[in-house]
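A.B. asks: Sharing a model that was predicted from the sequence below.
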Amino acid sequence: MKHWLFVFSAGMLAACSVSNSEEISDSHMVSEEVFKTKLGNKEVYGVRLMLTTPEPIEAMEYRVQLSRNEAVWIDTVGVEIEQDDTVETEVIFSEAVAEPNDKVEIQTERLDRK
């Protein structure tokens, strides 16, 4: 059974960032990055998103995909942002155990609410 941990604050114990080399095409996305963090006795990958909006109040939902070598994990994260504010949110992939020489990539996609 897959366990996903959502953390909506910047207070996580984060070490060793791995940058995503892709261009960010979402106008609300300030930055996105992969990082490693200790979870129990193992080191796992997480994805940190920094989002902003010029709109009065906006609720946003993102699909976050982490690929490590041949394995893929997918999760969603939702945030509500007030006008001209910036929010940092993290998704921890508890089963994405970090190993030496990993090839790690992320993809993020904003999900439209209709």
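C.D. replies: Okay, I see it. Source: prediction; values computed, not measured.
A.B. asks: drop to CA atoms for contacts and neighbour counts, all remaining ones
C.D. replies: Will do.
A.B. asks: Ser31 reaches Val47, doesn't it?
C.D. replies: No: assessed by C-alpha atoms under 8 Å, Ser31 is found out of contact with Val47, at 10.5 Å.
A.B. asks: more crowded one of these two?
C.D. replies: The residue with more neighbours, out of Ser31 and Val47 and counting by other C-alpha atoms under 10 Å, is Val47; that gives 23 against 16.
A.B. asks: Would you mind measuring from that one to Val97?
C.D. replies: Val47 is 13 Å from Val97, where distance means C-alpha to C-alpha, to the nearest Å.
A.B. asks: swap in Glu33?
C.D. replies: 17 Å.
A.B. asks: Also Thr89?
C.D. replies: 20 Å.
A.B. asks: Glu32 sits in which helix or strand?
C.D. replies: Glu32 belongs to strand 29-39 when elements are defined using DSSP states H and E.
A.B. asks: Give the next helix or strand downstream of that strand.
C.D. replies: strand 42-52.
A.B. asks: which outside residues touch that following strand?
C.D. replies: Strand 42-52 is contacted from outside by 28-38, 64, 66, 81, 84-98, 106, using C-alpha atoms under 8 Å, 6 or more residues apart in numbering.
A.B. asks: What are the boundaries of the helices in the protein?
C.D. replies: Assigned helices in the chain: none (criterion: DSSP state H).
A.B. asks: dropping in the other structure now:
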Amino acid sequence: MRLHDLAHVRTGDKGDISQISVIAYRAADYPRIARALDTARVGAVLGVAAGAIRRYELPQLGALNFVLEGALSGGVTRSLALDAHGKTLGAHLLALEIGDGA
């Protein structure tokens, strides 16, 4: 099962920071998503150092918000790597395979 089966994302970019909010479709799936996504795993999937990622839990909304510092190679307007922008990072994260017991 992939993350996109359980959740959708909203993203934003500001300067050299990207934010990705992972929002469960169903409240019952939030605990599973929270277990599956820690800063180390998100960093490994997106190629961002885990120390540069902060995770905020929003259980009432069934969401996790990840703030990725330094993810945009100097900033959205300075980056030559268009694929590093938030929408692409969010789509890449949704393709993550998560196990049944994650």
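C.D. replies: Yep, it's here. Predicted model, so just to flag it, every value in this text is computed and none were measured.
A.B. asks: Report the TM-score for the pair.
C.D. replies: Once superposed, chain against chain, the TM-score is 0.47 (TM-score structural alignment, normalised by the length of structure 2); 78 aligned residues with a C-alpha RMSD of 3.8 Å.
A.B. asks: for stretch 91-108 of structure 1, how far is the first residue from the last?
C.D. replies: End residues of stretch 91-108 of structure 1 are separated by 11 Å (C-alpha to C-alpha).
A.B. asks: One more: stretch 96-107 of structure 1?
C.D. replies: Start-to-end, stretch 96-107 of structure 1 (C-alpha to C-alpha) is 15 Å.
A.B. asks: Just the buried positions in stretch 34-47 of structure 1, please.
C.D. replies: Buried positions in stretch 34-47 of structure 1, judged by neighbour count with 16 or more other C-alpha atoms under 10 Å: 34-38, 43-47.
A.B. asks: From the residues you listed, pick the one nearest Ser17 of structure 1.
C.D. replies: Phe35 (4.2 Å; C-alpha to C-alpha).
A.B. asks: I'd like to know how far the closest one sits from Glu82 of structure 1.
C.D. replies: Taken as C-alpha to C-alpha, the span from Phe35 of structure 1 to Glu82 of structure 1 is 26 Å.
A.B. asks: Also Glu88 of structure 1?
C.D. replies: Distance of Glu88 of structure 1 to Glu82 of structure 1, computed by C-alpha to C-alpha: 13 Å.
A.B. asks: and what of Trp4 of structure 1?
C.D. replies: 26 Å.
A.B. asks: again, but for Tyr62 of structure 1
C.D. replies: Distance from Tyr62 of structure 1 to Glu82 of structure 1, by C-alpha to C-alpha: 17 Å.
A.B. asks: just Ala59 of structure 1 next, same as before
C.D. replies: On the measure of C-alpha to C-alpha, Ala59 of structure 1 and Glu82 of structure 1 end up 9 Å apart.
A.B. asks: Could you do Met50 of structure 1 as well?
C.D. replies: 14 Å.
A.B. asks: Same check on Ile92 of structure 1?
C.D. replies: Using C-alpha to C-alpha, one obtains 24 Å as the distance from Ile92 of structure 1 to Glu82 of structure 1.
A.B. asks: for Gln107 of structure 1, same thing?
C.D. replies: Noted for Gln107 of structure 1: a distance of 25 Å to Glu82 of structure 1, by C-alpha to C-alpha.
A.B. asks: And for Asp75 of structure 1?
C.D. replies: 24 Å.
A.B. asks: Same check on Ala15 of structure 1?
C.D. replies: 29 Å.
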